[in-house]
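**Q** Here's my sequence, what's the structure:
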Amino acid sequence: MPEFPPRSESAPDIERAGHRRAVKAVIPAAGMATRFLPATKAVPKELLPVVDRPVLQYIVEECAAAGINDVLLVTGRGKTSMVDHFDRRPDLEQRLEAKGDLERLAAVRRPAELAEIYTCRQAEPLGLGHAVSYAESHVGGEPFAVLLGDEFTDESDPLLPDMLDLQARTGGIVLALIEVPDEEVSRYGIASVRPASVPSRAAEVVEVSELVEKPAREEAPSNLAVVGRYVLPNAIFDAIRRTGPGAGGEIQLTDAMALLLKEGVPVHGVVFRGVRYDTGAPIGYLQAVVQLACKRADLGPAFFAWLADFVAGASASASGGVGLPATGKERSG
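**A** All right, here's what the predicted structure looks like:
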């Protein structure tokens, strides 16, 4: 059985914890990111840039926009640079200020102003549930949010505030759900749902009646997948301790949530239909870079024009026509 961190003696029961709005977040970020090797051999995947900000900064900005200013990073070996990113750099700031580069100065200072960043190290990567268990002493017996370290939502489509408000109303578990194609259900935790009776500001709230971790296509109760946003009561820690290894031989958070569901803890889902960037695999990472670059007022018009030329040239090349367009440097040279 995996070894868990010491239990917090201050953990209250769910009735007392459930109706306070969560003010802390946990970001599990201990994985080795093998799909991005060799780039992630020395650079954490969470610090890979999406245009000019790392993935992790977008996630912490999402927390800050929802009123969360206390963030715990659950890290692993070789991840100390994540903390450095959210620290001050007086030497760099002084140089930028002396040059009068106030725009970059503000950008450099911004990460340190978003939230208080704390860290703990997961001894070994034994699953998402195991990683979350390391947060017990930090959250202090209160409900808390969990945001996976490789996906974020567009700032124009806030999801977390609705989830926090819903959890404060119900005192239970609140999940982010998205619809996925039937052929992809085996990659996710899948929820069986029914209409919810609790009112909410969220556009679409459902009550979850069953959770299944990575089911076979023919065994999936629906095509509503649990994605990387959770708001959890403190009761989750005891459930994790009572959860044995699941899919992949790991301690799965989905299994711990399913245990609480069976024991009567209310579980609700917010069905998200906004823009979500999943940078956990190379194709999703590249899509996020392109989408956000195109949205930038300073970069978007020129980048989009180049991209349109590139796609047209690639299509022509594939069909035996003219070659790819020249790069900007070649055109201007």
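
**Q** make it CA atoms for all contacts and neighbour counts henceforth
**A** Fine.

**Q** My guess is Ala131 contacts Val74. True?
**A** Yes: proximity of Ala131 to Val74 meets the contact threshold set by Cα atoms under 8 Å, at 6.6 Å.

**Q** Tell me where the stretch 51-200 of the chain has strands.
**A** For the stretch 51-200 of the chain, the strands defined by DSSP state E, counting those that start in this stretch occupy 53-54, 70-75, 116-121, 144-147, 151-153, 173-179, 189-195.

**Q** how far out from the middle of the chain is the fourth one?
**A** Pointing back at strand 144-147 there. Taking Cα atoms, centre = their mean, to the nearest Å, one finds the center of strand 144-147 at 9 Å from the center of the full chain.

**Q** again, but for the second one
**A** For strand 70-75, the distance between its averaged C-alpha position and the chain's averaged C-alpha position is 12 Å (Cα atoms, centre = their mean).

**Q** try the shortest one
**A** Relative to its parent chain, strand 53-54 has a centroid offset of 14 Å by Cα atoms, centre = their mean.

**Q** what do Ala131 and Val74 both touch?
**A** 28, 122 (Cα atoms under 8 Å, 6 or more residues apart in numbering).

**Q** Enumerate the positions of stretch 107-124 that are buried.
**A** Using 16 or more other Cα atoms under 10 Å as the test for burial, stretch 107-124 gives 108-112, 114-115, 117, 119-123.

**Q** Also this sequence, please, to line up against the first:
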Amino acid sequence: MKVKKAVLPVAGFGTRFLPATKSSSKEMLPLVDKPLIHYAVEDAVKAGIEQIIFITGRGKRAIEDYFDISFELEFHLKFQGKEELVEKMREISNMADFVYIRQKEPKGLGHAVLRAKDVVGSEPFAVILADDVIEAKRSGTQQLVEIFEKYHCSVIGLEEVSPEDVSSYGIVAGKEIEKGMFKLDTFVEKPPKDKAPSNTAIIGRYVFTPAIFEELEKTKVGTKGEIQLTDAIESLSRKEVIYGKILEGKRFDCGNKLGFLKATVEFALHDKEINSEFEKYLKEVIKC
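**A** Model (predicted):
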């Protein structure tokens, strides 16, 4: 089956960016001229995804408005003769079919994915975390979808991280069957450095068979009152083969301030409209 649906959990509070996220969604923080959530949707669309399922919470209305048609804005732009901007705004709304589901309580990533069960049904689907922005020739989701279509098994996006950082990630291990691709058999959520099975980390791109929902329903709530997606993946691996792929391209962890600033600088340097002046400015700052 083709992967036509993607789940984007966006119900988090974004506490690392307070007070900016007190009244505005973290996913709407702009990376140059597009919000983080736009890059996530683009990542999905490039992989052939047709339906985007947002798992939202309170204070996330801006995401719905962003992907909706703004007749008032279009009228204003047309009145000013800016037809090219009208077309650009309409393209955002036409990127995919958008569905919104509320996660009423912050019960973790696993619970957020489980909320999409009724909409996903019996189809394979992708999960995309907007915090992870991946700059690559083929989108992160596209790379995983290609593997799914070859093996018809769940596949997870991976990245090798510093041993000092393993406690911040779900860590995996397994047998390498192709360069950068693994048949996974070990899954540990945020292990201490001395207990990590490897330094290969799960990052925010997944493609699952619908069997993951059954495992999520059986996954027990952890100490923080959350259902961990990694626990459900580990349980599923006892019944189905799960592959992992070290994703090509450069990943920016925009879930923290430093990663977000690094992404902003690099994306600005790639922007043809401002890159020359911005590079000149950076050189002046460095001299100071």
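
**Q** And the TM-score between these chains?
**A** Once superposed, chain against chain, the TM-score is 0.96 (TM-score structural alignment, normalised by the length of structure 2); 288 aligned residues with a Cα RMSD of 1.5 Å.

**Q** re earlier: for Ala131 and Val74 of structure 1, indicate the residue with more neighbours.
**A** Ala131 (28 against 24; other Cα atoms under 10 Å).

**Q** Distance check, that one against Val26 of structure 1.
**A** Look at Ala131 of structure 1 and Val26 of structure 1: by Cα to Cα, to the nearest Å, they are 9 Å apart.

**Q** Could you list every helix and strand that the longest helix along structure 1 packs against?
**A** In structure 1, taking DSSP state H as the definition, the longest helix is helix 300-318. In this structure, helix 300-318 of structure 1 packs against helix 282-295, with contacts taken as 3 or more Cα pairs under 8 Å, 6 or more residues apart in numbering; DSSP states H and E.

**Q** Could you tell me how far the alignment partner in structure 1 of Leu77 of structure 2 is located from Arg104 of structure 1?
**A** Aligned by TM-score structural alignment, Leu77 of structure 2 pairs with Leu96 of structure 1. Distance of Leu96 of structure 1 to Arg104 of structure 1, computed by Cα to Cα: 7 Å.

**Q** between those two, who's got more neighbours?
**A** Taking neighbours as other Cα under 10 Å, Leu96 of structure 1 and Arg104 compare with Leu96 leading, 17 against 13.

**Q** was I right about the more buried one contacting Ala107?
**A** No: between Leu96 of structure 1 and Ala107 there is no contact under Cα under 8 Å: 10.6 Å.

**Q** Alignment lookup: Asp132 of structure 2 to structure 1.
**A** So, by TM-score structural alignment, Asp132 of structure 2 is matched to Glu151.

**Q** Who are the contact partners of the nearest residue to that match once chain neighbours are set aside?
**A** Leaving aside its sequence neighbours, Glu151 of structure 1 sits nearest to Asp278 (Cα to Cα, 6 or more residues apart in numbering; 4.4 Å). By Cα under 8 Å, 6+ apart, the contact set of Asp278 of structure 1 is 150-152, 284-285, 288.

**Q** quick revisit: what touches both of Ala131 and Val26 of structure 1?
**A** By Cα under 8 Å, 6+ apart, the residues touching both Ala131 of structure 1 and Val26 are Val74.

**Q** Let me see the ranges of the helices in structure 1.
**A** Along structure 1, the segments classed as helices by DSSP H run 14-17, 55-65, 80-85, 90-99, 102-114, 128-133, 136-139, 160-170, 236-241, 253-262, 282-295, 300-318, 328-332.

**Q** And those: which comes nearest Phe36 of structure 1?
**A** Closest of those to Phe36 of structure 1 is helix 282-295, at 6.8 Å (criterion: Cα to Cα).

**Q** corresponding residues in structure 2 for the closest one?
**A** Counting by TM-score structural alignment, helix 282-295 of structure 1 sits on residues 257-270 of structure 2.

**Q** Pull the number of nearby residues for the aligned partner of Val43 of structure 1 in structure 2.
**A** For Val43 of structure 1, the equivalent position in structure 2 is taken to be Ser24, counting by TM-score structural alignment. By the criterion of other Cα under 10 Å, Ser24 of structure 2 has 18 neighbours.

**Q** And the equivalent of Gly141 of structure 1 over in structure 2, how far from Thr230 of structure 2?
**A** Alignment note (TM-score structural alignment): Gly141 of structure 1 maps to Ser122 of structure 2. According to Cα to Cα, Ser122 of structure 2 and Thr230 of structure 2 sit 21 Å apart.

**Q** Compare neighbour counts for the two and give me the winner.
**A** Thr230 (22 against 12).

**Q** Quick one: map the more buried one onto structure 1.
**A** That one, Thr230 of structure 2, aligns with Thr254 by TM-score structural alignment.

**Q** One more: Val285 of structure 2?
**A** Aligned partner of Val285 of structure 2 by TM-score structural alignment: Phe310.

**Q** List the buried residues for stretch 238-245 of structure 2?
**A** Neighbour counts using 16+ other Cα under 10 Å place 242-245 of stretch 238-245 of structure 2 among the buried residues.

**Q** List the contacts of the aligned partner of Arg109 of structure 1 in structure 2.
**A** Residue pairing (TM-score structural alignment): Arg109 of structure 1 is matched to Arg90 of structure 2. Neighbouring residues of Arg90 of structure 2 by Cα under 8 Å, 6+ apart: Ile69.

**Q** From Glu234 of structure 2, how far off is Arg90 of structure 2?
**A** For Arg90 of structure 2 relative to Glu234 of structure 2 (Cα to Cα), the value is 41 Å.

**Q** same thing with Lys46 of structure 2?
**A** 28 Å.

**Q** What about the nearest residue to Ser23 of structure 2 once chain neighbours are set aside, how many residues nearby?
**A** Closest residue in space to Ser23 of structure 2, ignoring its immediate chain neighbours: Gly59 at 6.9 Å, by Cα to Cα, 6+ apart. Residues lying near Gly59 of structure 2 (other Cα under 10 Å) number 15.
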